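Chemist: quick one: sequence and predicted model below, then my questions.
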Amino acid sequence: MSTKRRMVFAVLSLVACLTAIPIPQASAASVDVSCASSSVMPLMEYISNLDYDFKISNGTAKITARMDGYVAITTKCKVTVELQEKGFLFWNTVKTFNAVEYRDFAEVDTTYSVASGKTYRLNITFTAWSGSDSETQTITSYTINT
């Protein structure tokens, strides 16, 4: 048998094997809602709200990131915003902005000059404390091409 026929036979055998073997499938388990609690539980203990806004216009990035904690529970809030620029393989942090408040909210509201022809995003870390206990949420924003 020639080399060309062996290759064709090998490819056809591979295709036959791949189509004959069933592919495992996953399905979600059914949820019994009859025993579910009717009260709504918060997802976070110390953070009540997170929000950010990211715009670039005329070479200036406008960055706003705010967190709210629960009144009388949250004792300290920290917002860390990393402005990142797309490199060849990785996202590189261009500038980091921080806001720390010993109360139930914190906000970063700033501008920064950016280069044209680049792609930017934000990596935002929100941390809230109640005494010595803390919780953290991290958000990566959408990307903006300049």
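Modeler: Cool, the structure landed.

Chemist: switch to C-alpha atoms for all contacts and neighbour counts from now on
Modeler: Noted.

Chemist: quick one: the helices in the chain?
Modeler: Here the chain has its helices, by DSSP state H, at 3-20.

Chemist: now do the strands in it.
Modeler: For the chain, the strands defined by DSSP state E occupy 47-57, 60-69, 76-86, 91-101, 105-113, 119-130, 133-140, 144-145.

Chemist: got JSON lines for the ones you listed, with distance to residue 12 and mean neighbour count too?
Modeler: Converted to JSON lines, the strands of the chain look like this (distance: least, CA to CA, whole Å; neighbours: other CA atoms under 10 Å):
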{"stretch": "strand 47-57", "distance to residue 12": "53", "mean neighbour count": "16"}
{"stretch": "strand 60-69", "distance to residue 12": "56", "mean neighbour count": "20"}
{"stretch": "strand 76-86", "distance to residue 12": "43", "mean neighbour count": "22"}
{"stretch": "strand 91-101", "distance to residue 12": "43", "mean neighbour count": "15"}
{"stretch": "strand 105-113", "distance to residue 12": "58", "mean neighbour count": "17"}
{"stretch": "strand 119-130", "distance to residue 12": "45", "mean neighbour count": "22"}
{"stretch": "strand 133-140", "distance to residue 12": "45", "mean neighbour count": "14"}
{"stretch": "strand 144-145", "distance to residue 12": "46", "mean neighbour count": "14"}
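
Chemist: against that first model, consider the following:
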Amino acid sequence: MRKLSVLLLMVLFLEAMTATSVHGNDGLQSAGDSYGVRYTLIGNLTCSISITGNTAALSARVSAGNSAVTDCEMTLELQEKVAFIWVTRSTWTQSSHSNSLSMNQQASVSSGKTYRLKVKATVYSASSSESATKTATP
């Protein structure tokens, strides 16, 4: 029974490690891809993080995919890897009454630790909304 339990756990672990995420490092589909998520309101979502010394520079931009978009909202999360999980250390949210939004932030970080930027963007039209999530590593 114990061997069967260990085998089952190993299979589940391997399955989880090979699963494809809808919101990975490139959640937006380019025109040539035959897979991924197709967005109708979001045209583009980009993000980047760079670390120099003890300062992380975070940047993100979302833009509309069509003229129906009236508002944008974006949340930036600076996350630190602790053991096997990502823990949010700082969060910034901004919105705009336009069809695009750019955000730039700086944060203090500790040397020797692993960080990433997680961005969630939502765009709104008169009748609906659409969200996308993207991550970036230095």
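Modeler: Structure's in. What do you need? Not measured: the values here are computed from a predicted model.

Chemist: fetch the TM-score of the aligned pair.
Modeler: TM-score for the superposed chains, counting by TM-score structural alignment, normalised by the length of structure 2: 0.68, backed by 103 aligned residues with a CA RMSD of 1.9 Å.

Chemist: returning to that earlier point: in JSON lines, list the strands of structure 1 along with distance to residue 10 of structure 1.
Modeler: Shown next, in JSON lines, are the strands of structure 1 (distance: least, CA to CA, whole Å):
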{"stretch": "strand 47-57", "distance to residue 10 of structure 1": "54"}
{"stretch": "strand 60-69", "distance to residue 10 of structure 1": "56"}
{"stretch": "strand 76-86", "distance to residue 10 of structure 1": "43"}
{"stretch": "strand 91-101", "distance to residue 10 of structure 1": "43"}
{"stretch": "strand 105-113", "distance to residue 10 of structure 1": "58"}
{"stretch": "strand 119-130", "distance to residue 10 of structure 1": "45"}
{"stretch": "strand 133-140", "distance to residue 10 of structure 1": "46"}
{"stretch": "strand 144-145", "distance to residue 10 of structure 1": "47"}
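
Chemist: got the end-to-end distance for stretch 80-93 of structure 1?
Modeler: With CA to CA, to the nearest Å as the measure, stretch 80-93 of structure 1 spans 12 Å from end to end.

Chemist: any idea how far the closest residue to residue 98 of structure 1 other than its chain neighbours is from residue 13 of structure 1?
Modeler: The shortest distance from residue 98 of structure 1 to any non-neighbouring residue, by CA to CA, 6 or more residues apart in numbering, is to residue 80 (4.6 Å). From residue 80 of structure 1 across to residue 13 of structure 1, the span is 56 Å (CA to CA).
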